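> Let's see this in three dimensions:
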Amino acid sequence: MILVAGPYRSGTGDDPHKLEANVRAMNESALVLFRAGHLPVTGEALALPLLDAAGSTRPGDPLFDEIFHPVAEQLLARCDAVLRIGGASRGADRMVARARSQGLAVYTGLADVPAAR
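Alright, predicted model coming up:
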């Protein structure tokens, strides 16, 4: 199971179209991983529906802070590796640092990910 970590809010000014583009980039990388035989996951795929159900009204509101990164951190604890994509992102960099501290593999490009077993 590989966590795809990339920018969500970074550089977007919280513009919904830019946020959506960042999620799409993570999902596109996840699809490549899936087709290569891996089980890809994103924190956004789990956190965003929870935020909606909780009544979050915007990125960075108290519910966002309660749910968004903690979901990714809990998910990472179950993963075997991280694929870091995209540009600057404190959250994605935090996932990479946590992965390394847990001894997980960290890949910085799709070409670096070994074939699924």
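> CA atoms for contacts and neighbours, from now on please.
Fine.
> Would you mind listing the buried residues in the longest helix anywhere in the chain?
Using DSSP state H to define each element, the chain has its longest helix at helix 16-35. Within helix 16-35, the residues that qualify as buried are Lys18, Leu19, Asn22, Val23, Ala25, Met26, Asn27, Ser29, Ala30, Leu31, Leu33, Phe34, counting by 16 or more other CA atoms under 10 Å.
> Could you give me the buried positions within the host helix or strand of Asp65?
Element membership for Asp65 (DSSP states H and E) is helix 62-76. For helix 62-76, the neighbour count (16+ other CA under 10 Å) marks Leu63, Phe64, Ile67, Phe68, His69, Val71, Ala72, Glu73, Leu75, Leu76 as buried.
> this one next, for a side-by-side:
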Amino acid sequence: PDLKPCPGSPAVRILLKNPDNIKVYAAQATAQNGVGVAEGSLVLDERAPLGTYVIAAEGTYDPDLLAEMEVAVDEYVLPKFEVTVTPTEEFLLPKSKTLSGVVSAVYSYGEQ
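As a prediction, the model looks like this:
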């Protein structure tokens, strides 16, 4: 609550709740190197429902210590882009073996 690392290496319980508020993951983690930071990872099943998930950390040494964060899980959609080829020569002879030019791609939201 005071935004300071906990003394020692306290354990925290990590919970993940799906959009239906069902607990789908629980684990205990211990802060590393005495700095009050714990890490972990989880890969959701491809059949997991899309929506807003809640990640919660509960202090095992202090039950009143609780931090929560909402995370949006959406279907990944590849960004759309347009590819343009600009030849360096205006004409190409039939016996030419190479074609030179500049290729550029622009995402639909304007970045190159």
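> Can you give me the TM-score here?
For this chain pair, the superposition-based TM-score is 0.26 by TM-score structural alignment, normalised by the length of the second structure; 60 aligned residues with a CA RMSD of 5.1 Å.
> Which elements pack onto the helix holding Asp65 of the first structure?
Helices and strands touching helix 62-76 of the first structure, by 3 or more CA pairs under 8 Å, 6 or more residues apart in numbering; DSSP states H and E, are helix 43-54, helix 90-101.
> ok, then the element right after it?
Heading C-terminal from helix 62-76 of the first structure (DSSP H and E), you reach strand 81-84.
> picking that back up, looking at the buried residues of helix 16-35 of the first structure, which is nearest Arg98 of the first structure?
Taking CA to CA as the measure, Arg98 of the first structure sits nearest to Met26 out of the buried residues of helix 16-35 of the first structure, at 18.8 Å.
> Can you tell me how far the closest one is from Ser101 of the first structure?
23 Å (CA to CA, to the nearest Å).
> ok so, going back, got JSON lines for the helices and strands packed on helix 62-76 of the first structure, with mean neighbour count and distance to Val82 of the first structure too?
Converted to JSON lines, these look like this (neighbours: other CA atoms under 10 Å; distance: least, CA to CA, whole Å):
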{"stretch": "helix 43-54", "mean neighbour count": "16", "distance to Val82 of the first structure": "11"}
{"stretch": "helix 90-101", "mean neighbour count": "18", "distance to Val82 of the first structure": "7"}
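> and those helices as a markdown table, adding distance to Ala81 of the first structure?
Compiled in a markdown table, these are given as follows (distance: least, CA to CA, whole Å):
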| stretch | distance to Ala81 of the first structure |
| --- | --- |
| helix 43-54 | 13 |
| helix 90-101 | 7 |
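> Minimum distance to Ala5 of the first structure: which of the ones you listed has it?
Here helix 90-101 is closest among these (CA to CA), at 5.1 Å.
> Just the angle for the closest one relative to helix 62-76, thanks.
Interaxial angle of helix 90-101 of the first structure relative to helix 62-76 (axes from the mean of the first three to the mean of the last three CA atoms, to 10 degrees): 30 degrees.
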